[in-house]
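Asks: need coordinates for the below:
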Amino acid sequence: MWKIFGLDVKCYSPEHSGSVEEKMADSRQFVNPEQPGYVGFANLPNQVHRKSVKKGFEFTLMVVGESGLGKSTLVNSLFLTDLYPERHIPTASDKIKQTVKIDASTVEIEERGVKLRLTVVDTPGFGDPLNSEDCFKPIIQYIDDQFERYLNDESGLNRRHIVDNRVHCCFYFINPSGHGMKPLDIAFMRAVHHKVNIVPVIAKADTLTKQEVFSLKRKILDQIDEYGINIYTLPDCDSDEDEDYKEQCTQLKGAVPFAVIGANTVIEVKGRKVRGRMYPWGVVEVENPDHCDFIKLRTMLITHMQDLQEVTQEIHYENYRAEKLATGGPMKKPSRPRRPDSQDTDKERELRDKDAEIQRMQQMLAKMQQEMSVKKAAQNGDGKSHDVQV
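Replies: Next up is the predicted model:
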């Protein structure tokens, strides 16, 4: 070890040649596996994929329709989970005075390492009372509250960890025995079609023949065009997409509105287990494309989930944000349903504590400003009186 210009310099003798060779071998371990002329930015999609998978995904699905149309059964069938373990079915006497409630259930689903935070917003009581004139107002209020909450979070201090509870898709269930859409269906769709992506669904398609399903679909599409209702339309395929994907998109577009059947019961048919319903005249398979559009509905939801979120962000939310900022009114705090403290999560308690701390700081700041204004006024008064005396 020598000292040169105050620096320690280590010299290796022949007996230390082994350590030098090891270091040279370590430096030779990194070899570029790619061909010459390859920079590497083509690997960026893989980086985005790894980061997205690590972060997880969020999606909010709202189901709206009359009671008894199989909304809960269909949702459980779509995601192969039980979102309503303690569901209470109201009696006929309860439905007379029942009002529309907003029931949001959140579940964490993981499949092949990909995590999805799914929130299903159910609307029990919709269309049940005799006077259904204002039954969809709580639903509109809930959608606006989620936009308002997201706008407040986006304008706040903690913008990195915003929980997206905006409604990205709405399955609207149409009664198969109504010979088309009822006035309530039309009024609801016209009230929310500029706030959320609407996907019309014909419930209990096993009560109709194939010809009746075809006629009902044509009737519903004619009513949608007649009343100017904007439903969610699948994006057009690019010219460089493969033919199988183009054919899939064409079939999905032709299946709207989706005629579906929901069932969570597994039955055995010809030696194989399927999910379906057993009838005296045969078996209806839920996942059979010849029996219903269940597979097409699930494919549409899964393959276009990102597009549903983008349309919600770029169109519905931006319209709400522009309208809110154009009016110039103060942003109100959205109503957040409180749960018992025993069921509160740590994040919710932390958010409430931060809100309370911000309110205390605002009160202290207002008090200090008031004291300073009083002191300044007193000083000005003393100066004036002194001038008069002189």
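Asks: only C-alpha atoms from now on, for both contacts and neighbour counts.
Replies: Noted.
Asks: where exactly do the strands run in this protein?
Replies: In the chain, the segments counted as strands under DSSP state E are 2-4, 7-9, 57-64, 103-111, 114-122, 169-174, 198-202, 258-259, 266-269, 272-279, 282-285.
Asks: point out the most buried one among those.
Replies: Compared across the strands of the chain, strand 258-259 shows the largest average neighbour count, a mean of 26 (mean count of other CA atoms under 10 Å).
Asks: next up, for comparison:
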Amino acid sequence: MLRRRNIGFSIMVAGPKGIGKSSFINTLFNREIVQVQKKSNENLDLNLYILEIDCEGVRKKVTVVDTPGFGTTLDDSGTQENILSYIRTQFNMFLAEETKVKRNRDFEDTRVHALLYFIKASPHGLKKTELAFLKKVNGLVNIIPVIGKADGMAVDEMESIRSRILDQMKTCNIEIFDILKDELINQSLNWVNLISKFPFSVICDDKIDGEENTVRGRKYRWGNVETDNQEHCEFSLLKEILMSSHMDALIETTVNDLYERYRTKVLSEILPKADLNNKVI
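Replies: This is a model prediction of the structure:
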């Protein structure tokens, strides 16, 4: 195995056009990373943003993989394949380095640790094309479904949408990252009760000023919706999962489960079955 020195954290964000992916990225890091109103990058399948942030007193490199080309056309099968190829390529690059006789001690691990898939707040749930995409990436990355632009949804409506999405994914055997599975999670939060709000809904602010004490959200004639208010949406819980309580669990699951299964599959197709369990790599 390669020596795990300072492993960074990599997040991929995907979903239909206009669902609030760019606003989410900016709100998550409280800075303008993606220009929300800019349209010139929509023809690109992937954009990478590399940040260095403070994670509970530790400086950590975070890579955000944005997918502006996803959902911009009726047939985005090509974009889906490019996203799938990117995830696999990161695994292949790590495997290639891992199997070298002389390894690069400064090799950078770029495997994707979480895929946030944004879903429209609709009673119909996921479309067939979306389920097809999630089936393709299933088993290659930790999938975290997110309900975007949940403004104005009633509690009972949101519960129905959540149930519909989970039923669809279960029927299609799509594995969702289990926020209750790993013992590394922050036990100070009552995740057992919060699982009823999964997939989490988010409402993000289009205008980011970088101030820590600013009340973020959206203003309407009938009132204000606050991004960080758990009575309005679960943005703060999702941020806690990604940037604190479950970051290590997402990395560990990628390294020990998803990658190992991928590695075994690839090597079993290359090496004779008799040698697979005995060969030291």
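Asks: ok, back up a step: can I get the strands of structure 1 in TSV including distance to residue 301 of structure 1?
Replies: Putting the strands of structure 1 into TSV (distance: least, CA to CA, whole Å) gives the following:
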stretch	distance to residue 301 of structure 1
strand 2-4	70
strand 7-9	66
strand 57-64	10
strand 103-111	15
strand 114-122	12
strand 169-174	9
strand 198-202	10
strand 258-259	12
strand 266-269	23
strand 272-279	20
strand 282-285	20
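Asks: now the helices for the stretch 151-300 of structure 1?
Replies: Defined through DSSP state H, counting those that start in this stretch, the helices belonging to the stretch 151-300 of structure 1, from first to last, are 183-192, 210-226, 243-254, 294-303.
Asks: thinking again about what came up before, which one of the strands of structure 1 lies nearest to residue 134 of structure 1?
Replies: For residue 134 of structure 1, the closest of the strands of structure 1 is strand 57-64, at 14.4 Å, according to CA to CA.
Asks: trace residue 25 of structure 2 over to structure 1, please.
Replies: Alignment note: residue 25 of structure 2 maps to residue 75 in structure 1; criterion TM-score structural alignment.
Asks: equivalent analysis for residue 68 of structure 2, please.
Replies: For residue 68 of structure 2, the aligned position in structure 1 is residue 124, judged by TM-score structural alignment.
Asks: same check, this time on residue 38 of structure 2
Replies: Aligned partner of residue 38 of structure 2 by TM-score structural alignment: residue 88.
Asks: returning to what we had before: from residue 69 of structure 1, how far off is the match of residue 68 of structure 2?
Replies: 11 Å (CA to CA, to the nearest Å).
Asks: of these two, who's got more company?
Replies: With neighbours defined as other CA atoms under 10 Å, residue 124 of structure 1 and residue 69 compare such that residue 124 has more, 22 against 19.
Asks: number of residues surrounding the aligned partner of residue 98 of structure 2 in structure 1?
Replies: Taking TM-score structural alignment, the alignment pairs residue 98 of structure 2 with residue 154 from structure 1. Residue 154 of structure 1 has 14 neighbouring residues, counting by other CA under 10 Å.
Asks: isn't residue 61 of structure 1 up against residue 166?
Replies: No. At 9.2 Å, residue 61 of structure 1 does not count as touching residue 166 under the criterion of CA atoms under 8 Å.
Asks: what sits against residue 65 of structure 2?
Replies: By CA atoms under 8 Å, 6 or more residues apart in numbering, the contact set of residue 65 of structure 2 is 10, 11, 12, 13, 46, 47, 48, 49.
Asks: in stretch 15-35 of structure 2, what's buried?
Replies: Buried residues in stretch 15-35 of structure 2, defined by neighbour count with 16 or more other CA atoms under 10 Å: 15-17, 19-28, 30, 32-34.
Asks: what's the first-to-last distance across that stretch?
Replies: Terminal residues of stretch 15-35 of structure 2 are spaced 17 Å apart (CA to CA).
Asks: same check on stretch 40-54 of structure 2?
Replies: The stretch stretch 40-54 of structure 2 measures 31 Å between its terminal residues, going by CA to CA.
Asks: which residues touch that stretch?
Replies: With contact meaning CA under 8 Å, 6+ apart, stretch 40-54 of structure 2 is reached by 33, 59-70, 72, 79, 82-83.
Asks: check the gap between residue 200 of structure 1 and residue 221 of structure 1 for me.
Replies: Spatial separation of residue 200 of structure 1 from residue 221 of structure 1 under the definition CA to CA is 10 Å.
Asks: identify the contacts common to those two.
Replies: When contacts are counted by CA under 8 Å, 6+ apart, residue 200 of structure 1 and residue 221 have residue 257 as shared neighbours.
Asks: residue 351 of structure 1 is nearest to which of the strands of structure 1?
Replies: Counting by CA to CA, residue 351 of structure 1 lies closest to strand 103-111 out of those; the figure is 18.4 Å.
Asks: how much does the closest one stray from structure 2?
Replies: Aligned to structure 2 and superposed, strand 103-111 of structure 1 gives a mean residue distance of 1.8 Å (mean CA distance after the TM-score superposition for structure 1).
Asks: just how off-centre is that strand within its chain?
Replies: Put simply, strand 103-111 of structure 1 sits 11 Å off its chain's centre (CA atoms, centre = their mean, to the nearest Å).
Asks: all set now, cheers.
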